[in-house]
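>>> I would like to see how this sequence folds:
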Amino acid sequence: MTAQVTTDHLIEIMRSARQRTLELLEGLSDEQLVGPKLRILNPTIWEIGHVAWFHEYFILRREYGHQPLLDRGDTLYDSIAVAHDTRWDLLVYPLDEMKDYMARVLDTLTARLDAGQASERDSYLYQFTTFHEDMHDEAFTWARQTLAYPTPSFVPDGKRAQRVAETGPLDGDADIPGGTFPLGSRSDDPFVFDNEKWAHDVTLAPFRMARAPVTCGQFAEFVEDGGYEQDNLWSEDGLAWQRENDAKHPVYWKRDASGGWKVRAFDVWNELAPDTPVVHVNWHEAKAYCAWAGRRLPTEAEWEFAATMRPGPDGELVKSDYPWGDAPVTAVHANMDGFGLGCADVADYAAGDNAWGCRQLIGNVWEWTADTFNPFDGFAPDDYREYSEPLFGTTKALRGGSWVTRSRYVNARYRNYFGPERSDIFCGFRTCAAT
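This next block holds a predicted model:
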């Protein structure tokens, strides 16, 4: 069941998501709105149409029987029906017409919400389609990174706390006690994605987890030691990826004139910041680093245990929504929502620590886990049947969210998933002791 929320809340998050979408279009030329044909991206001019169509189709048309607002919407913007490699060749609507369509969909969605409490069904559908837009906004952001487009500009939401950033590294491991806990979400959780269903007991042995994600400085040591050229560190698939791409270092790194490293953030090359988490490294790279360092990636269950379990008043372990408890994410807990425009040092956000001293389990970078993304027993798809099911068995599970992820939809139970070769997303990793 989805917890009922107010219609004011639904309108607020829809408008917030739409503002972010429009901000991500700013400063892009007509050519950049189309962009090159790449397997890992969509043409932005197509993708904004898809985002608006998704709201319209799942709520206004399928749920409430409205007539289509676009004559050709279904043939252009249905991502299941429209093959990915054809999206650059479609005669899509121009940007001004797309913005008009987006506004009409949003106005129609808000107009049909009465004041007060939304129904359970509306609470689910309106949140899900908004979270879907949030996810595409993150994709728009990493597309700008992939293509070296200008740094986006996000207007603060007025709720950002004034805080002093902590800088530097955060070394060492936390001793996590293990035990039996419920992995996944319960039916009484306020909002649940289908791949989180349902909570089931898992028993873990005690383990030691790094207090922070692997930093750029630590990963640079692996690179300098020839980690990309040591075949024994790589899995068979990882070695095939490394050779096919002639990878010698993370995708957005390059040597400077002095022999140090520069790292590209959007269209700007910066000095490597050694105490920020390494980002834009794929699962193969994370696994190779672990082999080099004598470490391993945490399993999904270990990651969720560390991020949700904490001693209760009587000493028994209890589950919470976040590493720090059940209070929602704020700007003192985690680097999320995009306003920082990049990663913070791993020592920052101490208020977000878990019970054993692990930091930044939420925000900053998505964290690869060791596991293939698979359904929990009893899985059944929700309204958007293709949200999870087609990706089971072929992608790897990530957890925690990045600096650009919207905090309204990510908690410590949220499961993300991408192919092991993907480094374009805002992904990093933390490690566990090998034994």
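>>> Only C-alpha atoms from now on, for both contacts and neighbour counts.
Noted.
>>> Was I right to think residue 252 contacts residue 261?
No: the pair residue 252 and residue 261 does not pass the contact test of Cα atoms under 8 Å, sitting 10.0 Å apart.
>>> Can you check which residues contact both of these two?
Here residue 252 and residue 261 have no joint contacts, going by Cα atoms under 8 Å, 6 or more residues apart in numbering.
>>> burial of residue 291, as a residue count?
Counted with other Cα atoms under 10 Å, residues neighbouring residue 291 total 18.
>>> what's the span of stretch 72-84, first residue to last?
Stretch 72-84 has an end-to-end distance of 17 Å (Cα to Cα, to the nearest Å).
>>> so what's residue 191 up against?
When contacts are counted by Cα under 8 Å, 6+ apart, residue 191 touches 1-3, 124.
>>> Buried members of those into PyMOL, please.
Restricted to buried positions by 16 or more other Cα atoms under 10 Å, the PyMOL selection for those reads:
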select buried, resi 2+3+124
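>>> what residues are up against the residue lying closest to residue 286 once chain neighbours are set aside?
Leaving out its chain neighbours, the residue that sits closest to residue 286 by Cα to Cα, 6 or more residues apart in numbering is residue 429, at 6.7 Å. With contact taken as Cα under 8 Å, 6+ apart, residue 429 is in contact with 213-214, 278, 286, 297, 365-369.
>>> one more to line up against the first:
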Amino acid sequence: MQSTISSQIGLLENYRNVRAQTQFLCDPLEIEDFVVQPVMDVSPLKWHLGHTTWFFETFILKPNVSGYQEFHPKYPLLFNSYYISAGERWSRENRGQLTRPTVKEVFEYRSYVNDEMEKFLTGAVPEEIASVAVLGLNHEQQHQELFLYDIKRILGDNPLHPPYRTDKRNFQDIEVKRNWLNVDEGIYDVGYQGNDFHFDNEEGRHKVFLHNYKIASQLVTNGEYLEFIKDGGYTNHMLWLSEAWDWVNENKIKAPRYWSQEDGGAWWNYTLHGFEPIELHDPLCHISYYEADAFAKWKGFRLPTEQEWEVACNTFSPEVSKKVNFVEENNFRPIQTDDHSFFGNVWEWTASPYAPYPYYNPPEGALGEYNGKFMVNQMVLRGGSFGTARNHLRSTYRNFFHPHLRWMFSGIRLAKHI
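Presented below is the predicted three-dimensional model:
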């Protein structure tokens, strides 16, 4: 794993920028918003702040700064997530039980570690340690996106439907015609190749054979999915995998997460701007793999494999365009763009289970637990979302979630055989 930072000044500046972005995401919130944990998948927002700070304290400062005094001896227990090699952990489902440390104390913890990291990064930092710092920054960017998932769940399930942001919709509502992009049969290379930062699950690069296929030039929209609902998509068992059908019925699923119908009439949804009418042209969001697979079958198509997605992205969108909807645009919602939208807007479900590539070799120690231990019972998503940082994405980036989850910013791109 190599650092993308060419100088210590660059590393320090990058550290400041990432930590400042976290603060920016916190600015619209009230103190009560930081302490709620409605379900196990949602962590209290103050936990995200503490955990990303714990990462730098645990993997940078404590092992590399002589005489470093940790902020609080019990914080490693509270803010370790799943790194068994790094010590004991407070159980995930009980993070919301703790009123202490207070939100104020967690921000003091961040400030303390920021000061220590500033001093450390001002000096000469060996490349091996710099690469861990860059991993920590990418790790914090992941938690910035999780932060948005979680605050939307916290506010979206509130009967008051309070907005996270009150900014007005500042972009043109456009309708883009979908067409099919052709990819020829052949042998292709997939996986990361280069010296810039990447996660270990993107290694190693290998060859795959792909048959002729077509992939949609645009994401599935709210309007298209509404037709699926109206046609009885949630009541037609022939469209659903067996496990998915059980999930639909046990949880009484009738629409995407945050959608609701007003007295059998107009459809509304909760966005980070509040409770709003559904924009039919916007890309669909908050869909589980189960729903994505059922919708694709209803349309007579399928989901692409992650290899098909990566090859198509490299073929038709090798560079990230200026039109991409990332978190820096401050839209905080998916919007229709007139590019192919392989990057940004919503994470795209693929038909591929999350598994190691050939030659996969995770690093030793606690950081080796970052990805590999989760390579079971999950599906791969590609492309990023409106909550993802622009400099965080690559065509080889592999996200992964369990197939029933949908509180994240997830959507659909269709594919078909030729």
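>>> quick revisit: any chance of CSV for the contacts of residue 429 of the first structure, columns secondary structure?
CSV is the format used below for those (DSSP: H, G, I helix; E, B strand; the rest coil):
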residue, secondary structure
213, coil
214, coil
278, coil
286, helix
297, coil
365, coil
366, strand
367, strand
368, strand
369, strand
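>>> Check which helix or strand the aligned residue in the first structure for residue 111 of the second structure maps to.
In the first structure, the residue matched to residue 111 of the second structure (TM-score structural alignment) is residue 103. Secondary structure assigned from DSSP states H and E places residue 103 of the first structure in helix 95-111.
>>> Are there helices or strands packed against that helix, and which ones?
Packing partners of helix 95-111 of the first structure (3 or more Cα pairs under 8 Å, 6 or more residues apart in numbering; DSSP states H and E): helix 7-23, helix 44-55.
>>> Moving along the chain from that helix, name the first helix or strand you hit.
helix 120-146.
>>> Check which helices and strands that following helix sits against.
Partner elements for helix 120-146 of the first structure (3+ Cα pairs under 8 Å, 6+ apart): helix 7-23, helix 44-55.
>>> which residues does the alignment partner in the first structure of residue 148 of the second structure contact?
Under the alignment (TM-score structural alignment), residue 148 of the second structure pairs with residue 141 in the first structure. Counting by Cα under 8 Å, 6+ apart, residue 141 of the first structure makes contact with 24, 152, 404.
>>> about what we covered before: the helix holding residue 103 of the first structure against the second structure, how far on average?
In the superposition against the second structure, helix 95-111 of the first structure averages 1.5 Å from its aligned positions (mean Cα distance after the TM-score superposition for the first structure).
>>> for that helix, the distance to its chain's centre please.
For helix 95-111 of the first structure, the separation from the chain centroid amounts to 26 Å (computed by Cα atoms, centre = their mean, to the nearest Å).
>>> Provide the aligned range in the second structure for stretch 227-243 of the first structure.
Going by TM-score structural alignment: stretch 227-243 of the first structure matches residues 233-249.
>>> Run the chain-centre distance for that stretch.
26 Å.
>>> tell me which residues in it are buried?
In stretch 233-249 of the second structure, counting by 16+ other Cα under 10 Å, buried: 233-234, 239-240, 244-245, 248.
>>> Can you get me a residue count around residue 371 of the second structure?
Applying other Cα under 10 Å, we find 16 residues neighbouring residue 371 of the second structure.
>>> Aligned to residue 416 of the first structure, what sits in the second structure?
Match for residue 416 of the first structure (TM-score structural alignment): residue 399.
>>> My guess is that match contacts residue 382. True?
Yes: contact criterion Cα under 8 Å: residue 399 of the second structure and residue 382 qualify, at 6.1 Å.
>>> who's more crowded, these two?
Ranked by neighbour count (other Cα under 10 Å), residue 399 of the second structure and residue 382 place residue 382 first, with 27 against 18.
>>> where does the more buried one sit relative to residue 411 of the second structure, distance-wise?
Distance from residue 382 of the second structure to residue 411 of the second structure, counting by Cα to Cα: 10 Å.
>>> Return every residue with contacts to both of those two.
Contacts common to residue 382 of the second structure and residue 411, judged by Cα under 8 Å, 6+ apart, are 347-349.
>>> Is it possible to mark the buried ones in those residues?
347-349.
>>> Tell me how many other residues surround residue 219 of the first structure.
Number of residues near residue 219 of the first structure (other Cα under 10 Å) recorded here: 23.
>>> Just give the nearest non-adjacent residue to it, would you?
Leaving aside its sequence neighbours, residue 219 of the first structure sits nearest to residue 278 (Cα to Cα, 6+ apart; 6.8 Å).
>>> mind listing what the residue mapped onto that neighbour from the second structure touches?
Using TM-score structural alignment, the partner of residue 278 of the first structure in the second structure is residue 284. Applying Cα under 8 Å, 6+ apart, we find residue 284 of the second structure in contact with 219-222, 225, 334, 346, 410-412.
>>> same thing with residue 416 of the first structure?
Residue 416 of the first structure sits next to 397-399 when contact means Cα under 8 Å, 6+ apart.
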